[in-house]
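# just coords:
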């Protein structure tokens, strides 16, 4: 089984990768289209030079790698919809279980802004995620639900996709993983300190100014996908 998990940033996506990557029967890939996206757009992102140097920037070669079954029984791929620019191959997704991980944009915006100033709607990927869902379909899950009851929700997800549950998905060792992208040192600090899914989320952040405007723009996209979760 190949799983393509589609998620915007700051959305429990790294914890989900660690959960599946902690299984003995899974290999994992971390945002393989990140470098092609930066190479094509030229956007100024943290560690951009390091990313372009360390990772393949050819989207066609990356698509071939995504099509490969991997060296273990199953393969998990962490992807971001906004990395899939026009012209980037998507045919490889037809052989995948496509899962769309969503999170309320107020929480995403507050978390993202702490790592990179002045995020845009393109940066947080809500329109791209809806467009991708409309194109390839798949399963929708909400990170809020997973954090509320990780064991039950992970078991339900495994049952839905026909994968036996493995308790190893609920806990992992502290620190980085061999499959982390080079950008992990900037973005994954909190996950490095974790040994499993953290508890339920508190009140939603109160956003002001440009962040509140961004929330207004993103919310309709989240609300379109939420009923499917």
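Looks like it arrived, so ask away. Note that the structure is predicted; figures quoted are calculated from it, not measured.
# For the rest of this, base every contact and every neighbour count on C-alpha atoms.
Fine.
# in terms of contact, does residue 35 touch residue 57 like I think?
Yes. Because the distance of 5.0 Å satisfies C-alpha atoms under 8 Å, residue 35 is recorded as touching residue 57.
# Between these two, which has more neighbouring residues?
Per other C-alpha atoms under 10 Å, whichever of residue 35 and residue 57 has more neighbours is residue 35, with 25 against 20.
# Give me the contacts around the one helix or strand the more buried one maps to.
Taking DSSP states H and E as the criterion, residue 35 maps to helix 34-41. Outside helix 34-41, the residues within contact range by C-alpha atoms under 8 Å, 6 or more residues apart in numbering are 44-45, 48, 51-52, 55-59, 83-85.
# Just say helix, strand or coil for the nearest residue to residue 133 once chain neighbours are set aside.
If you skip the residues right next to it in sequence, residue 133 has residue 100 as its closest partner in space, 7.5 Å away by C-alpha to C-alpha, 6 or more residues apart in numbering. With DSSP: H, G, I helix; E, B strand; the rest coil as the basis, residue 100 sits in strand.
# need the contact list for residue 100.
By C-alpha under 8 Å, 6+ apart, the contact set of residue 100 is 5, 6, 7, 129, 133, 138, 139, 140, 141.
# for residue 11, same thing?
If you count contacts by C-alpha under 8 Å, 6+ apart, residue 11 has them with 101, 102, 103, 108, 143.
# One more to weigh against that first structure:
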């Protein structure tokens, strides 16, 4: 089984990658289209040049590898993808050979979290419209990160059942620290998950995002459309 997990930034996506990778039967790949995206767009992201230099930056090669040999000869492959990395001209046909899962999070939480790591976000940065576009093209399962945090075992059991995978309790916890499959961007973005040993608990009230009201108003209707279809 090859899982393409689609998620915008600051959305439990790294914890989910660690969860699946903690199974003995899964290999993991961290945002394989990030380097091609940065090379093609020239965007000034943290560590951009190091990312391009350290990872495959040709989108065709990356797409081919998504369907190539699974690392460490594992039977299953978990690929963490960000929909906004899939710019025009990047191949997406490979995704039809994968189990596609779309991880969503309320945009107020995404905006507040993103702002603590980088400058104020744009709609393109947080990927809501791109995620909806990818969902329309490839279909798949929609899961809200809030539901996972509220009851990790129950939700992970449901996800596994939906995709025909046996649940493994190893998904519920992991050792603290980085992973060898982390992208080089981990040192900027993954400090919290590197300190974690499992999923954080349920979140508190929504942040007000008073300095990003327009962005919230743009993203919220897209999130709500996706949330209506979640499992």
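On my side now, so go ahead. As the structure is a computational prediction, the values presented were derived from the model and not from experiment.
# After superposing, what score do the chains get?
Between these two chains, after superposing, the TM-score reads 0.99 (TM-score structural alignment, normalised by the length of structure 1); 228 aligned residues with a C-alpha RMSD of 0.6 Å.
# Counting neighbours, which of the contacts of residue 11 of structure 1 comes out on top?
Of all these, the most densely surrounded is residue 102 (26 neighbours; neighbours counted as other C-alpha under 10 Å).
# hmm, back to that, as a markdown table, the contacts of helix 34-41 of structure 1 with distance to residue 72 of structure 1 would be great.
Compiled in a markdown table, the contacts of helix 34-41 of structure 1 are given as follows (distance: C-alpha to C-alpha, whole Å):
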| residue | distance to residue 72 of structure 1 |
| --- | --- |
| 44 | 35 |
| 45 | 33 |
| 48 | 31 |
| 51 | 26 |
| 52 | 27 |
| 55 | 22 |
| 56 | 22 |
| 57 | 25 |
| 58 | 25 |
| 59 | 23 |
| 83 | 26 |
| 84 | 26 |
| 85 | 29 |
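# and of those residues, the nearest to residue 219 of structure 1?
For the contacts of helix 34-41 of structure 1, the closest approach to residue 219 of structure 1 (C-alpha to C-alpha) belongs to residue 83, at 20.2 Å.
# corresponding residue for the closest one in structure 2?
The equivalent of residue 83 of structure 1 in structure 2 is residue 85 (alignment by TM-score structural alignment).
# Distance check, residue 51 of structure 2 against residue 9 of structure 2.
Residue 51 of structure 2 sits at a distance of 16 Å from residue 9 of structure 2 (criterion: C-alpha to C-alpha, to the nearest Å).
# More neighbours: which of the two?
Shown here are residue 51 of structure 2 and residue 9; by other C-alpha under 10 Å, residue 9 has more neighbours (23 against 20).
# Which residue comes closest to that one once chain neighbours are left out?
If you skip the residues right next to it in sequence, residue 9 of structure 2 has residue 126 as its closest partner in space, 6.0 Å away by C-alpha to C-alpha, 6+ apart.
# Flag every buried residue along the lengthiest helix in structure 2.
For structure 2, the helix with the greatest residue count under DSSP state H is helix 213-227. Burial within helix 213-227 of structure 2, assessed by neighbour count using 16 or more other C-alpha atoms under 10 Å, is assigned to 215, 216, 219, 222, 223, 226, 227.
# Would you mind putting these into CSV with distance to residue 193 of structure 2 alongside?
Conversion of the buried residues of helix 213-227 of structure 2 to CSV gives the following (distance: C-alpha to C-alpha, whole Å):
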residue, distance to residue 193 of structure 2
215, 26
216, 25
219, 25
222, 27
223, 24
226, 26
227, 25
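# Which single one of the residues you listed is nearest to residue 78 of structure 2?
Of the buried residues of helix 213-227 of structure 2, the one sitting nearest to residue 78 of structure 2 (C-alpha to C-alpha) turns out to be residue 226, at 22.0 Å.
# contacting residues for that closest one?
When contacts are counted by C-alpha under 8 Å, 6+ apart, residue 226 of structure 2 is found next to 104, 132, 142.
# how much space between the aligned residue in structure 1 for the residue nearest to residue 9 of structure 2 and residue 19 of structure 1?
Residue 126 of structure 2 maps onto residue 124 in structure 1, with residues paired by TM-score structural alignment. Counting by C-alpha to C-alpha, the separation of residue 124 of structure 1 from residue 19 of structure 1 is 23 Å.
# next one: residue 160 of structure 1
17 Å.
# more neighbours, the two?
Taking other C-alpha under 10 Å, residue 160 of structure 1 and residue 19 do not tie; residue 19 has more neighbours (22 against 11).
# Do I have it right that the more buried one meets residue 170?
Yes. Look at residue 19 of structure 1 against residue 170 with C-alpha under 8 Å: they come within range, at 6.2 Å.
# what's in contact with stretch 186-204 of structure 1?
With contacts defined as C-alpha under 8 Å, 6+ apart, stretch 186-204 of structure 1 is touched by 14-15, 19, 46-47, 106-107, 115, 144, 147-150, 170-176.
# I misspoke; the intended subject was stretch 205-221 of structure 1.
The list of residues contacting stretch 205-221 of structure 1 from outside it, by C-alpha under 8 Å, 6+ apart, reads 104, 105, 106, 107, 109, 110, 118, 120, 121, 126, 127, 130.
# quick revisit: need the contacts of residue 11 of structure 1 in JSON lines (columns: distance to residue 183 of structure 1).
Supplementary listing: the contacts of residue 11 of structure 1 in JSON lines, determined by distance: C-alpha to C-alpha, whole Å:
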{"residue": "101", "distance to residue 183 of structure 1": "20"}
{"residue": "102", "distance to residue 183 of structure 1": "22"}
{"residue": "103", "distance to residue 183 of structure 1": "22"}
{"residue": "108", "distance to residue 183 of structure 1": "18"}
{"residue": "143", "distance to residue 183 of structure 1": "22"}
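# ok, back up a step: now go through the contacts of residue 100 of structure 1 and say which are in helices.
129, 133.
# closest to residue 78 of structure 1 among the contacts of residue 100 of structure 1?
Nearest to residue 78 of structure 1 among those is residue 5, at 5.1 Å by C-alpha to C-alpha.
# Helices of structure 1, residue ranges please.
Remark: helices assigned in structure 1 by DSSP H are 13-21, 34-41, 48-54, 59-67, 105-113, 121-124, 126-136, 143-148, 150-161, 184-187, 189-192, 209-225.
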